[in-house]
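S.K.: the sequence isn't on hand, but the structure is:
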């Protein structure tokens, strides 16, 4: 009698734990690693090389980029905490190489923008909340427990210190540093430090700009612009007119001027000698 011996097939490494649930309509790259007790809903896309820890919930409309790390307890793509939301199809978009730490919540958009977006190479630390229709640029850091209300816009390379709260519709420019524990209720122009209570202009973010390759001449040019805005005794409109007439055109000058002209909530002011915000 002939004896047939089955040749064992080579085992493939399983990247998804058997206690994980993935909806059949989700599109998850083959090398995504997902730890146990995580739930991936339908209409979700997850890019190559991403790791998702235990007890994470990724809900409908989430778009996760490549090489991201999402730590236990995070909830991505829950519906907006907005009573005007009526079930419209919207998304959350997370860029490549972004880290989302424990218990972060990022809600999807409403019909206003249709999406909430976090850029590439960001770090969103534990217990942060990013509400509906927020747009966060590339290379941003939100420290522990930063709370962003709806429709907030944060520019590239901005750092927000822990336990800060950002009012809805606030716009924070790029290369900004916001001190921890801040209440951000007005727009924060690019390239500056925002400090104290009430939140006020605290100088140019020269340390951050040097780290990112800005030349000394560029930093001094930015300093000259903000000296006119905050120290020359002009109101905002007068200062902007003076800057456009007297200072040499540059990318930095034009960005600052455009940001202030388009500000919907008004910009933060200089901290007064009496210990209060100057009008």
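M.R.: Arrived safely, thanks for sending. Note that the structure is a prediction, hence the values are computed from the model and not measured.

S.K.: switch to C-alpha atoms for all contacts and neighbour counts from now on
M.R.: Fine.

S.K.: residue 144: what's it in contact with?
M.R.: The neighbours of residue 144, taking Cα atoms under 8 Å, 6 or more residues apart in numbering as the test, are 124-128, 161-163.

S.K.: at 10 Å instead, please
M.R.: Neighbouring residues of residue 144 by Cα atoms under 10 Å, 6 or more residues apart in numbering: 101-102, 104, 124-129, 160-164, 180.

S.K.: that one and residue 160, how far apart?
M.R.: Distance, residue 144 to residue 160, using Cα to Cα, to the nearest Å: 9 Å.

S.K.: swap in residue 78?
M.R.: Look at residue 78 and residue 160: by Cα to Cα, they are 23 Å apart.

S.K.: neighbour-wise, which of these two wins?
M.R.: residue 160 (24 against 21; other Cα atoms under 10 Å).

S.K.: list the residues that contact that one.
M.R.: 140-144, 146, 154, 166, 172, 176-182, 194.

S.K.: distance of it relative to residue 53?
M.R.: 25 Å.

S.K.: residue 127 too?
M.R.: To residue 53, residue 127 is 15 Å away according to Cα to Cα.

S.K.: okay, now the one to match up with it:
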């Protein structure tokens, strides 16, 4: 058993739970209801509070503020939670808030995520695994982010927005609508600009599956009929294709935000 190592200048409140091999660097502050699992490292000057649980092997860099009161005027001190997964990297000056009573009481970040300097994850956001947020990305409250999503620098994501798995959001985008799985969006306000083909190839998706997904994309975002009709047609035509059915299910699910589509005059991918 490897005991936690706490720098003499750090303050760890009574009640905080530290796993094996935890390292807490200079001037960190850890609240009474915080749980740090095995191998978590707080480099220095990190402040963690609230009902916050940090998964094994996660590293948090200086001046990050994790688990403090949400930036939501409807928050009234409820015992909401923040869960951060394993092997995440949370860089300098990142802010992550817990959930609220109006949003499910939980903010959750999956495993193996990279959150770069000065990014923000607001209350009740649910972030999947292997998500990368470049510097200054802002995820507003109640957003749902799928696995393997990549955000370019200084993106802003509107509250209640959904972003499907394997999507890519270009730098400096303001996203106020849902992005389909495997999609790519860029702009202010952002529009769908095609499929994240580079990401799909890097993750070794089957070539034929990508071809079918491209065909379904062209059908769904063509100009004939309504979006619902085109989605239903794609669901029928590609009924045995997992990637296409992911997109179909995402679009058909209820949402508070519209689905992003290509801009007028843009050709489908």
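M.R.: Yep, it's here. Because the structure is predicted, anything quoted here is derived from the model rather than measured.

S.K.: and the two most separated of the contacts of residue 144 of structure 1?
M.R.: Greatest spatial distance in the contacts of residue 144 of structure 1: 102 and 180, 19.0 Å, computed using Cα to Cα.

S.K.: got a list of what the residue nearest in space to the middle of structure 1 touches?
M.R.: For structure 1, the residue nearest the mean C-alpha position is residue 136 (3.1 Å; Cα atoms, centre = their mean). With contacts defined as Cα under 10 Å, 6+ apart, residue 136 of structure 1 is in contact with 94, 116-120, 122, 130, 142, 152-158, 172.

S.K.: what do you get if the cut-off is 8 Å, keeping everything else the same?
M.R.: 117-119, 153-156.

S.K.: and what of residue 57 of structure 1?
M.R.: 38-41, 73-76.

S.K.: most neighbours out of the residues you listed, which is it?
M.R.: In the contacts of residue 57 of structure 1, the most neighbours by other Cα under 10 Å go to residue 76, 28 neighbours.

S.K.: farthest pair within the contacts of residue 57 of structure 1?
M.R.: Using Cα to Cα, the pair of those lying farthest apart is 41 and 73, separated by 15.3 Å.

S.K.: contacts only, for whichever residue in structure 1 pairs up with residue 161 of structure 2.
M.R.: Under the alignment (TM-score structural alignment), residue 161 of structure 2 maps onto residue 170 of structure 1. Residues near residue 170 of structure 1 by Cα under 8 Å, 6+ apart: 151-153, 184-187, 264-265.

S.K.: mind doing that once more with 10 Å?
M.R.: Contacts of residue 170 of structure 1 by Cα under 10 Å, 6+ apart are 134, 148-154, 184-188, 263-267.

S.K.: any chance of a ChimeraX selection covering the buried ones in the residues you listed?
M.R.: A single ChimeraX command selects the buried members of the contacts of residue 170 of structure 1 (16 or more other Cα atoms under 10 Å):
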select :134,148,149,150,151,152,153,154,184,185,186,187,188,263,266,267
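
S.K.: list the ones among the contacts of residue 170 of structure 1 that structure 2 also has?
M.R.: Checked against structure 2 using both residues aligned by TM-score structural alignment, their matches' Cα atoms under 10 Å, those keep these contacts: 134, 148-154, 184-188, 264-267.

S.K.: please narrow the residues you listed to those residing in strands.
M.R.: 148, 153-154, 184 (DSSP state E).

S.K.: how much space between the equivalent of residue 109 of structure 1 over in structure 2 and residue 135 of structure 2?
M.R.: Using TM-score structural alignment, the equivalent of residue 109 of structure 1 in structure 2 is residue 99. Per Cα to Cα, residue 99 of structure 2 is found 23 Å from residue 135 of structure 2.

S.K.: ok, residue 158 of structure 2 next?
M.R.: 17 Å.

S.K.: just give the nearest non-adjacent residue to residue 183 of structure 1, would you?
M.R.: Counting by Cα to Cα, 6 or more residues apart in numbering, residue 165 is the residue found nearest to residue 183 of structure 1 once chain neighbours are left out, at 5.1 Å.

S.K.: ok, how many other residues are close to residue 236 of structure 1?
M.R.: As a burial measure, residue 236 of structure 1 scores 17 neighbours (other Cα under 10 Å).

S.K.: list the contacts for it?
M.R.: 228-230, 242, 260-261, 266-267, 269.

S.K.: kindly report the same for residue 100 of structure 2.
M.R.: For residue 100 of structure 2, the contact set (Cα under 10 Å, 6+ apart) comprises 69-70, 72, 74-81, 106-107, 123-124, 141-142.

S.K.: buried members of those into PyMOL, please.
M.R.: Buried residues within these, by 16+ other Cα under 10 Å, are selected in PyMOL with:
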select buried, resi 69+70+80+81+106+107+123+124+141+142
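
S.K.: among the contacts of residue 100 of structure 2, name the ones in strands.
M.R.: 81, 106-107.

S.K.: quick one: the helices in the stretch 1-150 of structure 2?
M.R.: Along the stretch 1-150 of structure 2, no segments are classed as helices by DSSP state H, counting those that start in this stretch.
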